[in-house]
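Q: Task: produce atomic coordinates for the following.
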Amino acid sequence: MASLEWKTLSSEYIYKSNWLTARKDTCETPSGKIVDAYYVLEYNDWVNCVAVTADGRIVMVRQFRQGIGKTVLEIPGGTMDDTDPNPEFAMRRELLEETGYDFEKLIPLGAVAPNPASSNNLTHMFLATGGRKVQEQDLDENEEIEVVLMDLEDVETLLKENKILQSLHVTCLFYALLKLKELKL
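A: Next up, the predicted model:
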């Protein structure tokens, strides 16, 4: 098979902040075509998790999402901080902050690329089991999150009815459902 890799000839940062970095690359394709302006969004990696309590409930979160202007139901997750040593640490931190729950076991489900055409990051997915509430939420300054405990069957119904809009969370739910079936939890 021939290589399809592009060669980056130059990169120029257009905007840099904690939440968004945008750059313009000049690239050369394998056939020699010069792509003068290819835009890439740089983000820290993200984490998300299907969290199951000790009594078998699924921990979901409701929050407003400005991008689509709606309050949506999601699974816990967030951005890895620069100080997080690895995705599991970041996920445990996010679970405590967003939900107040700690989990006996965190099972990695792999990683997916949110949008590999224009973004550079990965989302690391997990299944957490044996959850117990150990503290109150410790939310970031702009977060307002409602914790919702649901039966697995109700979450599956929401998926079937296309009522969970966050595609990265739907992907994690898919992998977690496969793992739960394998584990027979």
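
Q: contacts, neighbours, all on C-alpha from now
A: Noted.

Q: Verify the contact between Leu106 and Phe126 for me.
A: Yes. The pair Leu106 / Phe126 is scored as a contact, 6.3 Å apart, by C-alpha atoms under 8 Å.

Q: shared neighbours, these two?
A: Between them, Leu106 and Phe126 share no contacting residue under C-alpha atoms under 8 Å, 6 or more residues apart in numbering.

Q: These two: which is more packed in?
A: Phe126 (26 against 19; other C-alpha atoms under 10 Å).

Q: One more sequence to fold, the one below, so I can look at both together:
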Amino acid sequence: MTDDLAWETLAADTAYTCPGFDVVHEDVRLPDGTETDFDYFHEGESVVILPFTSEGAVVVIEEWRQAVKRVNYGLPAGSMEDHDDDPETAVGRELAEETGYEAGSVEYLYSAEPANGYSDSVFHYFVAQDCEPTAEQNLDFNESIHVETTEFESLVERVREGELRDGRSAIGILYYALFEQ
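A: You can find the predicted model right below:
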């Protein structure tokens, strides 16, 4: 990596804020000396969980996504909150809140910057093993979620066929299929 590609941030402010994300406006100087501006979507860090039950099934969710006006099929996921000590803490909280399942063990899988041309989002992927429905689902006010289980091979097939369109879920499923299975 070379520093001669780096942009210099001259000033920054939050142009817009709402629950879940901000839009940040920066005045920048490019490597050739040109001064311009740059806006990006600030979301921060999130966790995405590939949760396996003791029997080997995968816990998945169906969730309404207003931006695309349809039900999204995929993996449980959520933003890290201020009180989360680390991503693994967020995994336990998000898994229980969204699905009512708790994991026997959790292992880090991978981290991705899914859209680093216009966002600072980071997704930390984890595999949760021996998940059991021992908690109470505790959804946020703006979440509409149904929980079910399926076979891992079915998830891979849904990605292949274009039926599972959630990008963050597809990355985790395909990474696991390619490198971990």
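
Q: Buried residues of the longest helix along structure 1, list them for me.
A: The residue-count maximum for a helix in structure 1 (DSSP state H) belongs to helix 167-183. Buried residues in helix 167-183 of structure 1, defined by neighbour count with 16 or more other C-alpha atoms under 10 Å: Leu168, His169, Val170, Cys172, Leu173, Tyr175, Ala176, Leu177.

Q: Equivalent analysis for stretch 150-158 of structure 1, please.
A: Val155.

Q: Tell me the residues of structure 2 aligned with it.
A: Mapping stretch 150-158 of structure 1 onto structure 2 (TM-score structural alignment) gives residues 150-158.

Q: Okay, and Phe38 of structure 2 sits in which element?
A: Assigned by DSSP states H and E, Phe38 of structure 2 belongs to strand 35-42.

Q: Then Arg93 of structure 1?
A: With DSSP H and E as criterion, Arg93 of structure 1 is part of helix 87-99.

Q: Please list all residues in contact with Arg70 of structure 2.
A: Shown here is Arg70 of structure 2, whose contacts under the criterion C-alpha under 8 Å, 6+ apart are Trp64.

Q: which one in structure 1 is aligned with it?
A: That one, Arg70 of structure 2, aligns with Lys70 by TM-score structural alignment.

Q: Against Pro116 of structure 1, how distant is its match?
A: Applying C-alpha to C-alpha, to the nearest Å, the value for Lys70 of structure 1 to Pro116 of structure 1 is 25 Å.

Q: If you count neighbours, what's buried in stretch 31-50 of structure 1?
A: By 16+ other C-alpha under 10 Å, the buried positions in stretch 31-50 of structure 1 come out as Tyr39, Val40, Leu41, Glu42, Tyr43, Asn44, Asp45, Trp46, Val47, Asn48, Cys49, Val50.

Q: Tell me the counterpart residues of the helix holding Arg93 of structure 1 in structure 2, please.
A: Under TM-score structural alignment, the match for helix 87-99 of structure 1 is residues 87-99.

Q: Please enumerate residues in contact with the matching stretch?
A: So stretch 87-99 of structure 2 is in contact with 46-49, 59, 61, 76-81, 84, 101-103, 106, 108, 124, 126, 133, 135-139, 145-147, going by C-alpha under 8 Å, 6+ apart.

Q: Just the buried residues of those residues.
A: Of those, these count as buried by 16+ other C-alpha under 10 Å: 46-49, 59, 61, 76-80, 101-103, 106, 124, 126, 137, 145, 147.

Q: All set now, cheers.
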